[in-house]
Structure formats: structure tokens, C-alpha cells
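Q: Mind folding the following:
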Amino acid sequence: MRALKLHELSLADRLADLAVDALIDEADLSPKPALVDRRGNGAHSDLHLGLMHASALSLWPMFKAMAEAALECGEVGVPLREALGRIGREGEQAMLVTTDGVNTHRGAIWALGLLTAAAALEPRALTLNAARLALLNDRYAPHAASHGALVAQRYGARGAREEAQLGFPSVMQRGLPQLRKSRQQNTGEQNARLDALLAIMTDLADTCVLYRAGLEGLQAMQLGAQAVLDAGGSATLAGRRQLQALDQQLLALNASPGGAADLLAACLFIDRLDGAL
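A: Just a heads-up that it's a prediction; the model follows:
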């Protein structure tokens, strides 16, 4: 049997590929402060890089189904929103089977699921349509609040839902501009991606950090990330020293910026979208 050529892949296939690639690239990126990467499991006792890869791959059928649902519906509306909710819950169950019950990518399912569907509808209105979808209610969504939602309510933080409803400002106003700025400075792709992650961390009220370490952890994350960028970024010796200090501080607080990691994956997905399509 001859190999399948890239141009023979459907749009839904290609979008699912991009989403999974973004998740794998985020997991592989090193050294990320207190996050799973090629060095180890960061602040997580139940995660490792192989598990993150397996989790990402398990979500490929879900992303494809979300893109197909968007193409079938053809517009933003409650039918598409509820289809995405159902597909997302099924994808989460497939993920939990793969990871033996460990939550690896729940936040990424929300963010990348919306973006995958929005890209299938109209890539040029990507974040606008993702936001419009996020603003719609899903009648069939379970009422049990997530850790992120509870923390967002307790601290008045902008959780994953509001981040999407606002059109992913942490990505569009911080992550993507920093990614492209660092590339222009010829820092290398991995350093540019690290800088993008740090830029997201400087302003994000990361509910994962708040859940694990409260306001002390959030302040440590935001100020530490800004210190790396102020020192010249992750490509410089001074920046790497600040990055190492941030890593140690967050590990001591057991604070893992998982929300920022999910948004970095969204950033990488958006960055690749134009060229891929």
C-alpha cells in the first residue's frame, strides 16, 4: 500500500494533526519551570513525558471529530457548541483511559478544541469564532465545577472559560508577539517558545498555580517570568539563571503553571495554522 500523501489528508485530519503536534511540542519544550519536560516531571508526582505524549495522541480522534462537526454545522451556534461539548467529554474519557485516570490535558481539550473547530469554520476569524463558541451554553454540560472554576471564583481570577470568551488575550497579546519577537532576534526556536511561555506567565492568573500555591505561588510565577524576560530572555546566560531560579522557586511551592502550558499549546497551534492551511 502506498503512503498517504499530505495533500490527500482532509482538513479535519490536518487540524487534528496540528493540535496534537502543538501538545507534543509543548510537552517536549525544555527547560520549563515546574512543568513536565525532557528533564523530568516538574512539580507533578503523577505525570511524565511519555504519559503526556500518549495523552496527546489519544486526543487526535477528538480533534478530528470537532473539526468535522464544525464543517457539518457550518456556523457558530448552539448545535455546534453542544456537539463540541459532547465530543470533548468523550475525548476526555478516552484520555483518562489512556492515562489511568490522570488529568493530563483537560484544559487543553477546552482551548484547542474551540480553536480547532473555529479553524474549520474560518481560519481568518479564528479567535473571534472561538470566543463566540465559548460564550454559548451547553445544556448537557455537567454541573460539577472544576478545580480551575472553583479557584477562579475564589480569587476572582480569569479562568480558562473567560480566557476563551475574551478571544485568548494571553495568547494573542503576549504569547504570539513574544514568540515572533524572539524569532526575529535569532534566539533559536526552542528559546523563542520558552520566551512565549514566559510572556504568557507574566500576566496570567494561572488557576493551576492558584490551586496548588495560592497568591504566593501566582506572584512568584508572574514576577519570576518577567525577570527572565527582563534579563534578556531564555537565550541569554542571565536569563537562564533567572529561569533556573524560577524553576526552583515554583518547585519549592509545588506550583505548576499548567494553565500557561495549555495556552502555549494554543499559541503554537495558531502560529502554525496559516502556513499549514
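
Q: going forward, measure contacts and count neighbours with C-alpha atoms only.
A: Noted.

Q: Contacts only, for Leu229.
A: Applying CA atoms under 8 Å, 6 or more residues apart in numbering, one finds that Leu229 lies in contact with Asp195, Leu198, Ala199, Gly239.

Q: which among the residues you listed end up buried?
A: Of the members of the contacts of Leu229, the ones counted as buried by neighbours, 16 or more other CA atoms under 10 Å, are Asp195, Leu198, Ala199, Gly239.

Q: looking at it, the last one is touching Gly232, isn't it?
A: Yes: with contacts defined as CA atoms under 8 Å, Gly239 counts as touching Gly232 at a distance of 5.5 Å.

Q: Leu96: which of the buried ones among the contacts of Leu229 is nearest?
A: Distance to Leu96, by CA to CA, is smallest for Leu198 among the buried ones among the contacts of Leu229, at 28.6 Å.

Q: Verify the stated contact: that closest one with Ala225.
A: Yes: at 5.1 Å, Leu198 and Ala225 qualify as touching, with contact defined as CA under 8 Å.

Q: Looking at this structure, which helix is longest?
A: Using DSSP state H to define each element, the chain has its longest helix at helix 207-230.

Q: Name the next helix or strand downstream of that helix, please.
A: helix 237-253 (DSSP states H and E).

Q: Tell me the buried residues in that following helix?
A: Applying a neighbour-count criterion of 16+ other CA under 10 Å, one finds 238-240, 242-251, 253 buried in helix 237-253.

Q: Let me know the closest of those residues to Arg81.
A: Out of those, the one with the shortest distance to Arg81 is Leu250. That distance is 36.3 Å, counting by CA to CA.

Q: nearest residue to the closest one other than its sequence neighbours?
A: Closest residue in space to Leu250, ignoring its immediate chain neighbours: Ala34 at 5.9 Å, by CA to CA, 6 or more residues apart in numbering.

Q: so which strand or helix has that neighbour?
A: Here Ala34 is assigned to no helix or strand, by DSSP H and E.

Q: number of nearby residues for it?
A: 25 (other CA atoms under 10 Å).

Q: Any figure for the gap between it and Pro123?
A: Using CA to CA, to the nearest Å, one obtains 33 Å as the distance from Ala34 to Pro123.

Q: same thing with Arg272?
A: If you measure Arg272 against Pro123 using CA to CA, the figure is 11 Å.

Q: ditto for Lys181
A: With CA to CA as the criterion, Lys181 and Pro123 are 23 Å apart.

Q: Could you do Asn129 as well?
A: In this structure, Asn129 and Pro123 are separated by 9 Å, where distance is defined by CA to CA.

Q: same deal with Ala227?
A: Relative to Pro123, Ala227 is positioned 35 Å away (criterion: CA to CA).

Q: I have a second one here; can you model it like the first so I can compare?
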Amino acid sequence: MRYIGSKAVEAMLMEAVCAPAPGLVDRYNSGAHTDMDIFTFMRSTAALGPAMYSCAACGYMHEDSPSALLRRIRPIGRQAETDMFVATDGVNTQKGLLFVMGILCAATGAVYHQVYGYEKAITAEKILAYVKEMCRNLVAEELGAMQIDEGAMTAGQRLFKQYGIRGIRGEVEDGLPAVLYAGLPAYEEAKQAGFSNDVVLLHTLLALMTVVEDTTIVHRHNLTFLRDVQADAQRIMSLGGALTEEGFQAIVDLDANYSSRRISPGGSADLLAVTHFLYEVTA
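A: Below you'll find the model as predicted:
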């Protein structure tokens, strides 16, 4: 289970440093953010590492239903969130990524346990099918039936009420289709063509940005901004994404544009880390 935890940390770091990531913190700049930089992400990732191992271990030892596993790892997530805020002096760097990567680590641990000794392949499809079972009815339970005062709502709750956007809860409830059908194919395309890590990750990020219902963007701006971001990403992918000179230059230009306008596709960035993680643990 140390392997699963270490691959989760690796995925968080790879997402943080890949550059030029449009509007995101990377090793070149802080993008659309004024309260964090690459070093904030390094501290945050280090603080979350133990939780990734713990979630994987919980999954591996779990004997009950997938939904029971989600309940079991929640205290790990709450403690990890506290650890993250201590490490970053209160800055929310990776709360969304903690949520989804914790679930992925637990699901991966559970699937490893199921196939151990049977010489069966560990596939992304198997892991994501388990995620889907873990998170069955999550949106209805956490968003759909809520009776919360407007002032006490989280960003995700408010956006669900206002737009019907299900965010990362909807993604995991559906088994992360954006990763399975957009992220992983783009990642594999770039990887098999022999491109560098930066290019592989950026190409994957743009593919994800074409489809992800990114609540980070809608929270900062509105739904129209999200549709514009999806259209921008689709235009760049039509140029070949990060795999062509024209597409790569368009990504460079988009980074400058989004950074100046404070547009940050943070939800897509989280799923980029998930994509890298799944590729590595199933390779």
C-alpha cells in the first residue's frame, strides 16, 4: 500500500509542477492565484501524503461494502484537511484533490485486495467501477436533500442549488467519466508518442478542460466563463493540443490570458492528477 500512497503523492506533485498550465500554479508562476505558489503546493502535498497511504491501507483491508469504505475513510480525510491548512497557513490548495485522491487510493487498495493472488490485471475501469459503487447516491445525500441557510452553504452546495452543477461529487458518483473518456486517452496518446512529461500532462489537462464541469471556474466567475473555457480548450485540442507547435503556443498564450483574468481551472487540474495516478498504478 506504500506504492499506492507514493503514486498519489507523485501525481499531486506532477500536476503542480507541469507548465505552462493555464491560470494554474506551476513551477513558472502562480497563475490566477495571489495567495499561493509552487512552494505552498509542495508543503500541502507533503502534509497529505500520510492520508493517501492510510486510505489505500483502509481499502486493502476492507471487507464490507464499497459505500462503507467511503464512510470509513472520512475521518482520515478530515484530519488530512486540518494538516493541509496547518502546512499552508490556512490556504486551501488541494481540498478537492484530497477528496478525490483519497477515494481513488481507497478504491485502488480494495481492488488490489480483490485480485491479489489471482494474476488478474489491475485496470482503470475496475478501479473506477469500484469508485462508482463507493459513491453511489453521494450527490443526493450531500447536495440534493440539503436544507441549509444560504450563508452557510459551501461553494459546491451553492452551485448545485443555482446551476445544478454536481461538481466533483457528481464525477465520482459517475465513476469519473471525464478521466476515463478524456483524460486517459489523451495521456496515453501523448505518452505513446514519446513526448516529455510536461507535454503529456499539458495535453491531458487541455483534454480534461473540454469536458469538466469545473466548479472552481464557476465559483470565481459564472457558468458562461466555464463554457468559454471549455471552448478555448476545444479550440486548442483541434490544433493538436500540446502535441503540436501551434497548439503548445496557444497554451502559452492561454496561460497569460487566464492568469491576468484570474481564471483557474482547478477542477480539471485535480482530475489531471487522478489521470496520472491511474495511468501509473495500472501500467
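
Q: Arg272 and Pro123 of structure 1: which is more packed in?
A: Looking at Arg272 of structure 1 and Pro123 with other CA under 10 Å, you find the greater number of neighbours at Pro123, namely 18 against 14.

Q: Per the alignment, name the residue of structure 1 opposite Val111 of structure 2.
A: Here Val111 of structure 2 is matched to Glu122 in structure 1, going by TM-score structural alignment.

Q: what about that match, how many neighbours?
A: 16.

Q: gap between it and Leu96 of structure 1?
A: The gap separating Glu122 of structure 1 from Leu96 of structure 1 is 31 Å, by CA to CA.

Q: now Ala145 of structure 1
A: Relative to Leu96 of structure 1, Ala145 of structure 1 is positioned 18 Å away (CA to CA).

Q: Those two: which has the busier surroundings?
A: When neighbours are counted by other CA under 10 Å, Ala145 of structure 1 and Leu96 differ, and Leu96 comes out ahead with 18 against 9.

Q: you'd agree the more buried one is in a strand?
A: No: assessed by DSSP: H, G, I helix; E, B strand; the rest coil, Leu96 of structure 1 does not belong to a strand; its assignment is helix.

Q: Now check it against structure 2: what is it aligned to?
A: Aligned by TM-score structural alignment, Leu96 of structure 1 pairs with Phe85 of structure 2.

Q: which residue numbers in structure 1 go with stretch 26-43 of structure 2?
A: Under TM-score structural alignment, the match for stretch 26-43 of structure 2 is residues 37-54.

Q: Mind listing residues that contact the matching stretch?
A: Counting by CA under 8 Å, 6+ apart, 23-24, 27-31, 33-36, 98-99, 102, 104, 250-251, 254-256 sit against stretch 37-54 of structure 1.

Q: whereabouts in structure 2 does stretch 257-271 of structure 1 align?
A: Stretch 257-271 of structure 1 lines up with residues 265-279 of structure 2 when matched by TM-score structural alignment.

Q: Any chance of a markdown table for the contacts of Leu229 of structure 1, columns secondary structure and distance to Ala118 of structure 1?
A: What follows is the contacts of Leu229 of structure 1, written out as a markdown table (DSSP: H, G, I helix; E, B strand; the rest coil; distance: CA to CA, whole Å):
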| residue | secondary structure | distance to Ala118 of structure 1 |
| --- | --- | --- |
| Asp195 | helix | 26 |
| Leu198 | helix | 26 |
| Ala199 | helix | 24 |
| Gly239 | helix | 36 |
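
Q: Within the helices and strands, which one has Glu68 of structure 1?
A: Taking DSSP H and E as the definition, one finds Glu68 of structure 1 inside helix 60-73.

Q: Could you count how many residues lie near the closest residue in space to Thr98 of structure 1 that isn't next to it in sequence?
A: The spatial neighbour of Thr98 of structure 1 that comes closest, neighbours along the chain excluded (CA to CA, 6+ apart), is Ser55 at 6.4 Å. If you count neighbours by other CA under 10 Å, Ser55 of structure 1 ends up with 25.

Q: Tell me the secondary structure at Ser55 of structure 1.
A: Here Ser55 of structure 1 takes the helix state, with states given by three-state DSSP.

Q: Surely it is in contact with Met95?
A: Yes: between Ser55 of structure 1 and Met95 there is a contact at 5.6 Å, judged by CA under 8 Å.

Q: Now do the shared contacts for the two.
A: If you check Ser55 of structure 1 and Met95 against CA under 8 Å, 6+ apart, the residues they both contact are Thr104, His105.

Q: Give me the aligned partner of Glu82 of structure 1 over in structure 2.
A: Alignment of Glu82 of structure 1 against structure 2 is given by TM-score structural alignment, with Arg71 as its counterpart.

Q: got the buried residues for stretch 214-233 of structure 1?
A: Applying a neighbour-count criterion of 16+ other CA under 10 Å, the buried positions in stretch 214-233 of structure 1 are 214, 217-222, 224-229, 231, 233.

Q: which bit of structure 2 covers that stretch?
A: Per TM-score structural alignment, the counterpart of stretch 214-233 of structure 1 in structure 2 is residues 222-241.

Q: Against Asn129 of structure 1, how distant is Leu49 of structure 1?
A: Following CA to CA, the distance that separates Leu49 of structure 1 from Asn129 of structure 1 is 32 Å.

Q: Between the two, point out the one with more neighbours.
A: Higher neighbour count among Leu49 of structure 1 and Asn129: Asn129, with 25 against 18, using other CA under 10 Å.

Q: So what's the residue count around the nearest residue to the more buried one once chain neighbours are set aside?
A: Residue nearest to Asn129 of structure 1 in three dimensions, not counting chain neighbours: Ala118, with 5.5 Å by CA to CA, 6+ apart. The local packing of Ala118 of structure 1 (other CA under 10 Å) involves 27 other residues.

Q: Can you tell me what sits against the helix or strand containing Ala118 of structure 1?
A: Counting by DSSP H and E, the secondary-structure element that holds Ala118 of structure 1 is helix 106-121. With contact meaning CA under 8 Å, 6+ apart, helix 106-121 of structure 1 is reached by 11-12, 15-16, 19, 63, 66-71, 74-75, 84, 88, 91-92, 125-127, 129-130, 133-134, 160, 164, 259, 262-263, 265-266, 269.

Q: what angle do that helix and helix 207-230 make?
A: With axes from the mean of the first three to the mean of the last three CA atoms, to 10 degrees applied, the angle from helix 106-121 of structure 1 to helix 207-230 works out at 80 degrees.

Q: I'd like the next helix or strand past helix 106-121 of structure 1.
A: Tracing the chain past helix 106-121 of structure 1, the next element assigned as helix or strand by DSSP H and E is helix 126-135.
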